[in-house]
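Asker: Need coordinates for the following:
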Amino acid sequence: MSGDVIVVGGGVIGLTTAIVLAESGRGVQLWTRDAADSTTSAVAGALWWPYRIEPKERVGDWSLASLRVYEKLAANPAESGVRLVPGIQAGERLSALGPWAAQVQGLRAARADELPEGYTAGLWARIPLIDMPVHLGWLRRRLESAGGTLHTRAIGSFAEAADRARVVVNCTGLGARELAADDQLLPVRGQLVLVENPGIEEWFTAVDHASAETTYFFPQPGRLILGGTAEEGDWRLAPDPATAEEIMARCARIRPEIAGARILGHRAGLRPARAAGVRIEAEPLPGGGLLIHNYGHGGAGVTVAWGCAEAAAALAGQALGSPASGRRTGSM
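Answerer: Below is the predicted model:
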């Protein structure tokens, strides 16, 4: 074995986990089949909010840990891709949220004049909205500054990584369905439309829990992201033209100026949902190595990324002991 840790998977979960490990003094390689801009993370609308993720008893702590990181990163949005942006969660009530909500500064019930027609309840919040192409590049640079290395490499089994490191961390998202033989993993397909922003400065979301349709728009630099869908068990990656038209129409009912916005592109991605919720646990590998799982984050990978990275890194620390090189610190 030539190193401490190999993290497999190059999306936001893999990158943040690798950063936490590298900044604690570990020797870290990150192996990824796809470039960061080709992962599901790159497609995400990326509003911080615990959405479609279990188990609820742990999600709150993971989400808040990540929120604190993003709040610091928002001081330099051009570099990190993180901004604090106000908006409305239509149809949501504070009483329906977990204890974590009390620790989100400024989160409150929306006033009647802040709600679109047809909604009688909602929440106002100023929370992180993350420009994922920029943020993924920032994560990669932070990992490299901490001494981690990135390798474009697909694997057929975790044994390939276990031959080269004492600990292997599985951050492969839907790939864990085959690599970890986990049939609890299923895709939840999301489709987006990118348009020129007609002047919208606040985000909006409304989730229809009774259907696969959601309605949201997120103002990102140079574009407005419109969504969306939550189609369970759907593996299609090609955007559907009819779905795109429906997304545009739903968003335009909230903000009519969206109807005339010029379309810049279409995106589709597969959220890695898991029936039993996020899996963060360790298991032995043949030859004395350790495999740590960190996958199944559903629609909230960005929201819980740093909290889950710390949890996975803690398991690695138990196996590896204190790093000989001491702790490295990357700039926030």
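Asker: all contacts plus neighbour counts: C-alpha atoms, from now on.
Answerer: Fine.
Asker: Contacts for the strand or helix carrying F204, please.
Answerer: Taking DSSP states H and E as the criterion, F204 maps to strand 203-207. Residues from elsewhere that reach strand 203-207, judged by CA atoms under 8 Å, 6 or more residues apart in numbering: 85-91, 213-219.
Asker: Let's see this one next, to set against the first:
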Amino acid sequence: MDTGLNGDVVVVGGGVIGLTTAVVLAERGSRVRVWTRDPVERTTSAVAGALWWPYRIGPIRSARTWALRSLEIYGKLAERPAQTGVRLVGGILGETDLDEVEGWAAGSLAGLRRTTAREYGAGAGVRARLPLIDMPAYLPWLRERLLRAGGTIEERTVTDLAEAEAPVVVNCTGLDAGRLAADPSVRPVRGQIVVVENPGVDTWLVSTAPDGEMACLFPHPGRLLLGGTAQDDVRSLEPDPKAAEAIVRRCAALRPEVAGARILEHRVGLRPVRGTVRLERARLPDGRTVVHHYGHGGAGVTVAWGCAEEAAGLVLPAAP
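Answerer: Predicted coordinates for the structure are as follows:
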């Protein structure tokens, strides 16, 4: 059975996980085709605020390893922000303990320290410079990197993984994996973002109130993304006006200049949450290899490169 080495691989799913996995495979010598239902600009990944942080993802130890490897790569991509859409931006992560972060980040986070009461009066927090990825710029750049490596992208709707015409299939279908892999543990967590004209905010901020409500501010070129929501098992992609009003109100409570900022658009996405990421080799009914790679929740961008390298190792196992 062909393991994929110097052979065809079909990656099903064109979000950030699928594209990154395809790039790694193509740059390691595989002939890679991505089958995606939607162009990259209309995937769930395109909606993300895209701050690097291991958010709602497990298993924790693996996720942190994947995240730190991805951090290393994003740091290099941030040297060319105009091309890649990746920047290193300072900001505050509220309700976070410095000692706990230092325990797993091991000196990897630039400028990491406790916040002062003047910086963040809502409670304990940490300040750091983290990758902030402009997804409308980054995803097309990632697509072009795949094409330069010899990969191809086809817009196809897949109803069964067995439809993929290759010796090895990589299942990066996110929320659709619940159906395609018969995995009932995959469920949606709905996120909503309000995009406004930036009134001058140049640092990011993530804050979580005692009742669990979030306020997130992510400055991107020409706009400011305000979040957010995390609604379990809600599948509606229609923006909720009341939720949007509440998002703006919570963000304005932290940064008053946001109040009255002109709204440019509303974005809604469904995070593909699972108890833990599924990353394993299996067999299709006809005996071909399938590598399942899904369940990244709200941290797909954060772990994409580290996770993709591990997935590629399952497609292209080391020679004995």
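Asker: hang on, the earlier thing: out of the contacts of strand 203-207 of structure 1, who's the most crowded?
Answerer: Greatest neighbour count in those, by other CA atoms under 10 Å, goes to F217: 28 neighbours.
Asker: Assess the claim that that residue and L226 are in contact.
Answerer: Yes - if you go by CA atoms under 8 Å, F217 of structure 1 and L226 touch, sitting 4.5 Å apart.
Asker: what is in contact with these two at once?
Answerer: C251.
Asker: any idea how far Y138 of structure 2 is from S236 of structure 2?
Answerer: Separation of Y138 of structure 2 from S236 of structure 2 (CA to CA, to the nearest Å): 26 Å.
Asker: Tell me which of these two has more neighbours.
Answerer: Set Y138 of structure 2 next to S236 and count neighbours by other CA under 10 Å: Y138 wins out with 20 against 13.
Asker: wait, doesn't that one sit right on A82?
Answerer: No - the pair Y138 of structure 2 / A82 is not scored as a contact, 9.7 Å apart, by CA under 8 Å.
Asker: Which of the contacts of strand 203-207 of structure 1 fall in strands?
Answerer: Among the contacts of strand 203-207 of structure 1, the members found in strands (DSSP state E) are 85-90, 213-219.
Asker: a markdown table please, covering the residues you listed and showing distance to L290 of structure 1.
Answerer: Below are those laid out as a markdown table (distance: CA to CA, whole Å):
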| residue | distance to L290 of structure 1 |
| --- | --- |
| V85 | 40 |
| P86 | 43 |
| G87 | 43 |
| I88 | 43 |
| Q89 | 41 |
| A90 | 44 |
| E213 | 40 |
| T214 | 40 |
| T215 | 42 |
| Y216 | 41 |
| F217 | 42 |
| F218 | 40 |
| P219 | 42 |
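Asker: Going by neighbour count, list what's buried in the longest helix along structure 1.
Answerer: Using DSSP state H, we find that the single longest helix of structure 1 is helix 301-320. Residues 301-313, 315-317 are the ones in helix 301-320 of structure 1 that count as buried (16 or more other CA atoms under 10 Å).
Asker: And for stretch 60-70 of structure 1?
Answerer: For stretch 60-70 of structure 1, using 16+ other CA under 10 Å, the buried residues are 60-67, 70.
Asker: Next: stretch 183-200 of structure 1.
Answerer: 185-198.
Asker: Trace that stretch over to structure 2 and give me the residue numbers.
Answerer: The alignment of stretch 183-200 of structure 1 onto structure 2 (TM-score structural alignment) spans residues 184-201.
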